[in-house]
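**Student:** The following block contains a protein sequence and its predicted model.
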Amino acid sequence: MGLRASGKLKTKKGVYEVSMPLVEFKEDDHFIVFAPSLDLSGYGKSAQEAKESYLEALDEFMRYTANKGSLDKALTELGWQLKSKKSIKTYIPPNHSKLIDQNPTYHEIIDNKEYKVSRENLELAY
């Protein structure tokens, strides 16, 4: 399965619509869900627990950056581009090859792990 890093994050009045690829793999006895475009992960004893753990990490990241007004800064530091259209901001993640080159964890997953990619569509309100 080819990897896609074309997810987008849109904001509109405190609502964040998130759609991005998640890389799922197993390490030892744990399942891991990793979002390379945010450098966030979650883990658990099952795939479902790992997704729930990831969603908690994502929620905390979004809540923290929303409260501090630092979402733009955090995402641009991760290589995202910001495009504004009227009152809606769209954040575009770095391309796949850039993510692999700049993120040693992601590079190792691609080279050494069996993995699958899924896409989750979420709406988070803050």
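**Tutor:** Done, it's in. Model, not experiment: these values are computed from the prediction.
**Student:** drop to CA atoms for contacts and neighbour counts, all remaining ones
**Tutor:** OK.
**Student:** in what helix or strand does K73 lie?
**Tutor:** helix 71-77 (DSSP states H and E).
**Student:** how distant is that helix from the center of its chain?
**Tutor:** Remark: helix 71-77 is offset 13 Å from the chain centroid, using Cα atoms, centre = their mean, to the nearest Å.
**Student:** ok, and for it, which residues are buried?
**Tutor:** Judged by neighbour count using 16 or more other Cα atoms under 10 Å, the buried positions of helix 71-77 are 71-72, 75.
**Student:** Which strands and helices lie in contact with it?
**Tutor:** helix 47-68, strand 81-85 (3 or more Cα pairs under 8 Å, 6 or more residues apart in numbering; DSSP states H and E).
**Student:** Below is an additional structure, to be compared with the one above:
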Amino acid sequence: MQNFNFTDELKKRNNGIFIKLSVYVFKEDNAYISYCPSLDLSGCGNDINEAKDSMEKTLMIYFDYALNKNTLLKDLRNHGWNVRGVKQKKIKAPKFDELLHNEDFLDILENKEYQKFDTPVEIPV
């Protein structure tokens, strides 16, 4: 895994699914929090790099679990992703304005000093 981008979409490739995600990192009390609004996942650390590393681990655990339980597409739908079927070549994340109903994300945008990181992730099929 590497950096995370807000054109959140899944595209099938020969050896897996390529996904871009955005992660917002902000400081809260003495910790740095990383948050991915399109999946409603977070990580934390003592500095920005630890928070980003924590998010990478969180995402790996999330995708491993969802793929092993065969619940990834259902969970993406529950998070507002546009998923029409398993064989679809593109699965789109909710648009930015659709994520603004998420109170945690809105709080970050309105009340926190944050940095946004864009990272592509490849998920094996």
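**Tutor:** Sure, I can see it. A quick note: this is a predicted structure, and the numbers were derived from the prediction, not measured.
**Student:** TM-score for this pair?
**Tutor:** The TM-score (TM-score structural alignment, normalised by the length of the second structure) is 0.84; 121 aligned residues with a Cα RMSD of 2.2 Å.
**Student:** before we move on, back to that, which of the buried residues of helix 71-77 of the first structure sits closest to G44 of the first structure?
**Tutor:** L75 (26.0 Å; Cα to Cα).
**Student:** And the closest one, how far from I110 of the first structure?
**Tutor:** 23 Å (Cα to Cα, to the nearest Å).
**Student:** what do you get for H96 of the first structure?
**Tutor:** From H96 of the first structure to I110 of the first structure the distance is 11 Å (Cα to Cα).
**Student:** R119 of the first structure: which element?
**Tutor:** Counting by DSSP H and E, R119 of the first structure is part of strand 115-125.
**Student:** buried sites along that strand?
**Tutor:** V117.
**Student:** between that strand and helix 47-68, how many degrees?
**Tutor:** Between strand 115-125 of the first structure and helix 47-68, the angle comes out at 40 degrees (axes from the mean of the first three to the mean of the last three Cα atoms, to 10 degrees).
**Student:** Tell me which other helices or strands strand 115-125 of the first structure touches.
**Tutor:** Using 3+ Cα pairs under 8 Å, 6+ apart: strand 115-125 of the first structure touches strand 15-27.
**Student:** just the angle between the helix or strand following the strand it packs on and strand 115-125, please?
**Tutor:** Next in sequence after strand 15-27 of the first structure, counting helices and strands by DSSP H and E, comes strand 30-35. Between strand 30-35 of the first structure and strand 115-125, the angle comes out at 60 degrees (the same axes, to 10 degrees).
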